[in-house]
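Q: make a model of this:
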Amino acid sequence: MTDRPIARTAPIAPAAGSTIQPAIQPAIQPAVDPFGRAITYLRVSVTDRCDFRCVYCMSEDMAFLPKAEILSLEEIDRVCSAFIDLGVRKLRLTGGEPLVRKNVMSLIRSLGRHLSAGTLDELTLTTNGSQLVRHAEDLAAAGVRRINVSLDTLDPNKFRAITGWGRLDGVLDGLAAAKRAGLSVKINCVALKGVNDDEFHRLVEWCGGEGFDLVFIEVMPMGEIGADARLDQYLPLSMVRASLAERWTLEESDYRTGGPARYAVCRETGGRVGFITPMTHNFCESCNRVRLTCTGTLYLCLGQEDAADLRAPLRRSDEDADLVAAIREAVSRKPKGHDFVIDRRRRGPAVPRHMSVTGG
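A: Below you'll find the model as predicted:
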């Protein structure tokens, strides 16, 4: 299946003087899980491929999926649109690295029609920043207003060690391009013990000066990356926050973006600093998210293996009835929360699939 730019058909305007009113679409019952949580946030991995090999995300000898298993851009558009019809208001594209997928901008432009129609509140993406110089202006033109950029260090040598072969200057150029395009930027920093824990103060200062939000994330036990490697990396964010408090005044904030981060405002810089704590204090009670992989597998929880195949109903018919039924059935099984644990008694990862496959 080859990816082609998605064809878009402009809406047909009524003839001049016509009294015919546009058809009003009937309201569709939103998808609600067994705990009464409406699913309003969909994260979609558009590819399992990436131009980096971050140490906490991928193994060095990653085996990528055959193309036949990957949803086409048209299929991704169709699944996203079905979720929007079922009440999703926020859509995030992820990877791997989403911007390395061929013709991905045609998908982003097509999904932007839901913003124009008022049926979607936000279309955004998480990226490593390597392709932003090429795509930042096009993203803004498509309706993207905010992006997350994964950046764990400001040291070029350390950056290359963390990312496998990434170039820090390329990412910094991309961030500058994002600012010029008017995109709001949130920096995601995974806290890694013995790796970047000496840079947290510098990151707070730098993000404050650049006007970027900064969010620290606890490393999660997903995918095999080597014996004890993730335990050695793990750093509770309670320790990170205590360290930051030695220099910065962090004042609690009720600012939310629809995701799991809890924010404070740094009085000295005026910037926001967030914390995502899946290990030390999970955020499951208010979870409104599901995740779709690039193969069409729907995961109801980042930290659970229960999933549903949406590719089969998607390809079985051009009508969406089976697809919508499969989505509803899956959401009806969404668990209350995850079971992430990191300790030396548990030798393997809590979840065998890598973060790059799941879509962050």
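Q: CA only for contacts and neighbour counts going forward, please
A: Fine.
Q: dump the residue contacts of Thr119.
A: Ile84, Asp85, Arg89 (CA atoms under 8 Å, 6 or more residues apart in numbering).
Q: mind listing the strands for this structure?
A: 41-45, 90-94, 122-127, 146-150, 184-191, 213-218, 250-252, 262-266, 272-276, 289-292, 297-299, 307-309 (DSSP state E).
Q: show me where the protein has its helices.
A: 73-85, 104-117, 132-141, 156-163, 168-180, 200-210, 229-233, 237-244, 311-316, 321-331, 355-358 (DSSP state H).
Q: one more sequence to fold, the one below, so I can look at both together:
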Amino acid sequence: MDAPLIDPFARAIEYLRISVTDRCDFRCVYCMSENMTFLPKKDLLSLEELDRMCSAFIRLGVKKLRVTGGEPLVRRDIMTFFNAMGRHLDSGALDELTVTTNASQLARFAKDLYAAGVRRINVSLDTLNEQKFADITRWGRLPQVLKGIDAAQDAGLRVKINTVALKGFNEDELFTLTEWCASRDMDLTFIEVMPMGDIGNEDRFGQYWSLKDVRARLEESYSVSDLSERTGGPARYVQLSETGQKIGFITPLSHNFCESCNRVRVTCTGDIYTCLGQEGHSDLRGPLRSSESDAILEEAIRAAIALKPRGHDFDYSRQRVDGQVSRHMSHTGG
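A: Got it, this is the predicted structure:
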């Protein structure tokens, strides 16, 4: 049982993304519909169960744990979980504890996150225009988010901005976002919109802006050089000589990043998805709840990893959305 987690393609699984809730205080148009029906709370893993789940993965070799949602910081008493995970940092079993957030609650939690051992966070932010921000998040307020980012930096957290590249929406803010991040010593990662879940009347293909074009636009104004650096995630990085900042590109559509995938996702209900872009999943909640011992759970984790596919099927190349999956990103974990 001490053997590391190795998938069928000889990739060591060292990175777990765990969703602690499907709920969010925003309703971003590319992520979910405005009138979402969220999961019954009884279906969600308790904080104690989330601790057991993550601890089992850490025993099996996971070195990086990213906490996601929904919006993870809206989960009641969530700092109890972060503080519990801190013991794995203290023991050296876990190398990094991170979180992806919309920053709406960061003003409340930034200092506590740092105290729990979090040193890096990703903040999802697609525009610096207050009206456009309200439009794309439906419920969000930009000043609240900016206040949260201020609090995070004041607390000592390293902030990286994640921006979904959206055609016709934030194309005109490419350089504004880049310069703003540079002025605050924040790295920036662009993400291609992914075809996940029913989002109502929104047009997936109409939203899609290839990051090949984003890079080409940046190269018109900056000296762009490739970096070999990887952070355990799917991003490929470049550096802008003029600002010194690092720019990431997450390209599930224009450039498949599956060959080096070392990640799995566990949802807030205890399903494990070994590929973001496939429907296949395995139940870990049943094994978790079936015994006070973790032996059955660890066996189920190994069985799930043995089913991990080579890669996903996302594809926009035929002028339509292929490889779409039915679940929302907020359920899987952003």
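Q: give me the TM-score for these two chains.
A: TM-score of the superposed chains, computed with TM-score structural alignment, normalised by the length of structure 2, equals 0.98; 334 aligned residues with a CA RMSD of 1.3 Å.
Q: make TSV out of the strands of structure 1 and add mean neighbour count and distance to Glu224 of structure 1.
A: As requested, the strands of structure 1 are exported to TSV (neighbours: other CA atoms under 10 Å; distance: least, CA to CA, whole Å):
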stretch	mean neighbour count	distance to Glu224 of structure 1
strand 41-45	25	20
strand 90-94	23	20
strand 122-127	23	22
strand 146-150	21	20
strand 184-191	22	17
strand 213-218	22	17
strand 250-252	15	35
strand 262-266	20	28
strand 272-276	24	22
strand 289-292	24	20
strand 297-299	22	19
strand 307-309	18	20
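Q: coming back round to it: just the helices of structure 1: most buried one?
A: helix 355-358 (a mean of 23; mean count of other CA atoms under 10 Å).
Q: how much does that one stray from structure 2?
A: With mean CA distance after the TM-score superposition for structure 1, helix 355-358 of structure 1 departs from structure 2 by a mean of 0.5 Å once superposed.
Q: and for that helix, what's in contact with it?
A: 45, 47-49, 57-58, 95-96, 222-223, 291-294, 299, 302.
Q: give me that answer again for 7 Å
A: Ser45, Asp48, Cys57, Met58, Gly95, Gly96, Met222, Gly223, Thr293 (CA atoms under 7 Å, 6 or more residues apart in numbering).
Q: quick one, what contacts the residue nearest to Val133 of structure 1 when sequence neighbours are not counted?
A: Among residues not flanking Val133 of structure 1 along the chain, Gly174 sits closest, at 4.5 Å (CA to CA, 6 or more residues apart in numbering). Gly174 of structure 1 makes contacts with Gly129, Ser130, Gln131, Leu132, Val133, as judged by CA under 7 Å, 6+ apart.
Q: aligned partner of Gly174 of structure 1 in structure 2?
A: Under the alignment (TM-score structural alignment), Gly174 of structure 1 pairs with Gly148 in structure 2.
Q: that match and Lys63 of structure 2, how far apart?
A: To Lys63 of structure 2, Gly148 of structure 2 is 27 Å away according to CA to CA, to the nearest Å.
Q: likewise Ile18 of structure 2?
A: Taken as CA to CA, the span from Ile18 of structure 2 to Lys63 of structure 2 is 13 Å.
Q: likewise Leu297 of structure 2?
A: Applying CA to CA, the value for Leu297 of structure 2 to Lys63 of structure 2 is 18 Å.
Q: cool, and Arg119 of structure 2?
A: 15 Å.
Q: the more surrounded of the two?
A: Counted by other CA atoms under 10 Å, Arg119 of structure 2 and Lys63 do not tie: Lys63 has more neighbours, with 21 against 18.
Q: name the nearest residue to the residue mapped onto the more buried one from structure 1, ignoring sequence neighbours.
A: Aligned counterpart of Lys63 of structure 2 in structure 1: Arg89 (TM-score structural alignment). Residue nearest to Arg89 of structure 1 in three dimensions, not counting chain neighbours: Leu120, with 4.6 Å by CA to CA, 6+ apart.
Q: can you count the residues close to that neighbour?
A: 21.
Q: what lines up with it in structure 2?
A: In structure 2, Leu120 of structure 1 lands on Leu94 (TM-score structural alignment).
Q: with Leu192 of structure 1 instead?
A: Checking with TM-score structural alignment, Leu192 of structure 1 has Leu166 as its match.
Q: ditto for Pro260 of structure 1
A: Match for Pro260 of structure 1 (TM-score structural alignment): Pro234.
Q: okay, and stretch 324-333 of structure 2 goes to which residues in structure 1?
A: Using TM-score structural alignment, stretch 324-333 of structure 2 pairs with 350-359 in structure 1.
Q: please state the offset of the matching stretch from the chain centre?
A: Put simply, stretch 350-359 of structure 1 sits 13 Å off its chain's centre (CA atoms, centre = their mean, to the nearest Å).
Q: nearest spatial neighbour of Thr127 of structure 2, skipping sequence neighbours?
A: Phe133 (5.9 Å).
Q: what residues are up against that neighbour?
A: Thr127, Gly140, Leu142.
Q: and the counterpart of it in structure 1, how far from Val55 of structure 1?
A: The alignment partner of Phe133 of structure 2 in structure 1, by TM-score structural alignment, is Phe159. Distance from Phe159 of structure 1 to Val55 of structure 1, counting by CA to CA: 11 Å.
Q: Ile76 of structure 1 now?
A: The gap separating Ile76 of structure 1 from Val55 of structure 1 is 28 Å, by CA to CA.
Q: now do Asp61 of structure 1
A: Asp61 of structure 1 is 12 Å from Val55 of structure 1, by CA to CA.
Q: give me the aligned partner of Val224 of structure 2 over in structure 1.
A: Per TM-score structural alignment, Val224 of structure 2 is aligned with Leu250.
Q: spit out the contact partners of the closest residue to that match other than its chain neighbours.
A: Spatially, and ignoring its direct neighbours in sequence, Leu250 of structure 1 is nearest to Cys266 (4.7 Å; CA to CA, 6+ apart). Residues counted as contacts of Cys266 of structure 1 (CA under 7 Å, 6+ apart) are Trp248, Thr249, Leu250, Glu251, Arg272, Val273.
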